[in-house]
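Undergrad: The sequence isn't on hand, but the structure is:
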C-alpha cells in the first residue's frame, strides 16, 4: 500500500515559539501560512507541520499523490483505494470518503495506541 509523502502534524500552543525551536534544530520553513495558523518545515528528509488551534493532538500524516517536495505525482494509489484496502484488512475508519469520487479526499484512522493517522490526498 503506497501512502505517499509522510509528515508529522504537531498541535502547538505558540506557533512562533515552535518555529524558533525547530529552526534551531535546522528546520527551514517550506510553506508559511502563519496568518491561517499553520506552517510546514523541512530538514533534509524530515517534514513537520505546525498547527496552532486546529486540532488537539499530534497527527501522523500521509499525502497520497505527493512527492516529498509536495509536487503532484502522475502515478499514485488513490486514497479511495487505500480506504478499500484498510476496510478489507479490518481496520476501523474514524472518518472516510466517498469511494466513488475522485480528487482530494481524506481518511482518518487510529493505531492501537490511539495515535491519529490522517491520509490526506490533495490531488
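TA: Now that the structure is in, tell me what you want to look at. Everything numeric here is computed off the predicted structure, so don't read it as measured data.
Undergrad: alpha carbons only for contacts and neighbour counts from here, please
TA: Fine.
Undergrad: ok, now how distant is residue 106 from residue 63?
TA: As judged by Cα to Cα, to the nearest Å, residue 106 and residue 63 stand 9 Å apart.
Undergrad: Need the overlap of contacts for these two.
TA: 119-121 (Cα atoms under 8 Å, 6 or more residues apart in numbering).
Undergrad: Presented hereafter is structure B, for comparison with structure A:
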C-alpha cells in the first residue's frame, strides 16, 4: 500500500515547551499555530505534529495525496481504496469519515501493540 506523507502526531502537555525542545533538535515550525493548539514541525523530510489537548496518546499519521511538504501529488492511492485494502486484510477499523467518491476522507485503526494509525486525506 502506498500511504504517502508520514508524520508522528504527539499529544503534548505544553505546546510551547515541546516546540522549544524540538527546535533544539533542529526542527522548525512548518504549519499550525499555538493559538489553535497545534504545530507541525519539520527537520528535513521528517514531520512531527504537536497537539495539545486534542487527543489522547500519540498517533502514526499518513496523508494520502501529499508529499512530505504537504504538496499535492498527482499520483496517489485514495483513502477509500486504502480503507478497502485495510479491511480486506482483516484489520478492524475503529473510526471512519469517508463520504462520496473523492475528496477529503479519514479512517483509523490500531496496530497489535495499541498504537493508533490515522489515514487522513485532505484533498
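TA: Okay, I see it. Predicted model only: the values in this text are computed from it and were never measured.
Undergrad: What is the resulting TM-score of the chain superposition?
TA: TM-score for the superposed pair, counting by TM-score structural alignment, normalised by the length of structure 1: 0.96. Supporting figures: 123 aligned residues with a Cα RMSD of 1.1 Å.
Undergrad: how about the shared contacts of residue 106 and residue 63 of structure 1 in JSON lines, adding secondary structure, neighbour count and distance to residue 6 of structure 1?
TA: As requested, these are exported to JSON lines (DSSP: H, G, I helix; E, B strand; the rest coil; neighbours: other Cα atoms under 10 Å; distance: Cα to Cα, whole Å):
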{"residue": "119", "secondary structure": "strand", "neighbour count": "24", "distance to residue 6 of structure 1": "9"}
{"residue": "120", "secondary structure": "strand", "neighbour count": "20", "distance to residue 6 of structure 1": "10"}
{"residue": "121", "secondary structure": "strand", "neighbour count": "22", "distance to residue 6 of structure 1": "12"}
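Undergrad: Pull the contacting residues for the most centrally placed residue in structure 2.
TA: Nearest to the geometric centre of structure 2 sits residue 61, at 2.8 Å (Cα atoms, centre = their mean). By Cα under 8 Å, 6+ apart, the contact set of residue 61 of structure 2 is 6-9, 117-120.
Undergrad: Please say which position in structure 1 it maps to.
TA: Under the alignment (TM-score structural alignment), residue 61 of structure 2 pairs with residue 61 in structure 1.
Undergrad: Would you map the strands across structure 2?
TA: Listed in chain order, the strands of structure 2 (DSSP state E) span 5-12, 28-33, 38-43, 46-52, 59-63, 93-98, 105-110, 116-121.
Undergrad: Just give me the mean distance for the longest one relative to structure 1.
TA: After superposition onto structure 1, the mean distance of strand 5-12 of structure 2 to its aligned counterpart is 0.2 Å, using mean Cα distance after the TM-score superposition for structure 1.
Undergrad: Over to the fifth one?
TA: Overlaying structure 1 shows strand 59-63 of structure 2 at a mean distance of 0.2 Å from the equivalent residues (mean Cα distance after the TM-score superposition for structure 1).
Undergrad: That strand vs strand 46-52, what angle?
TA: Between strand 59-63 of structure 2 and strand 46-52, the angle comes out at 120 degrees (axes from the mean of the first three to the mean of the last three Cα atoms, to 10 degrees).
Undergrad: Disregarding residues adjacent in the polypeptide, which is nearest to the residue nearest to the centre of structure 2?
TA: residue 118 (4.8 Å; Cα to Cα, 6 or more residues apart in numbering).
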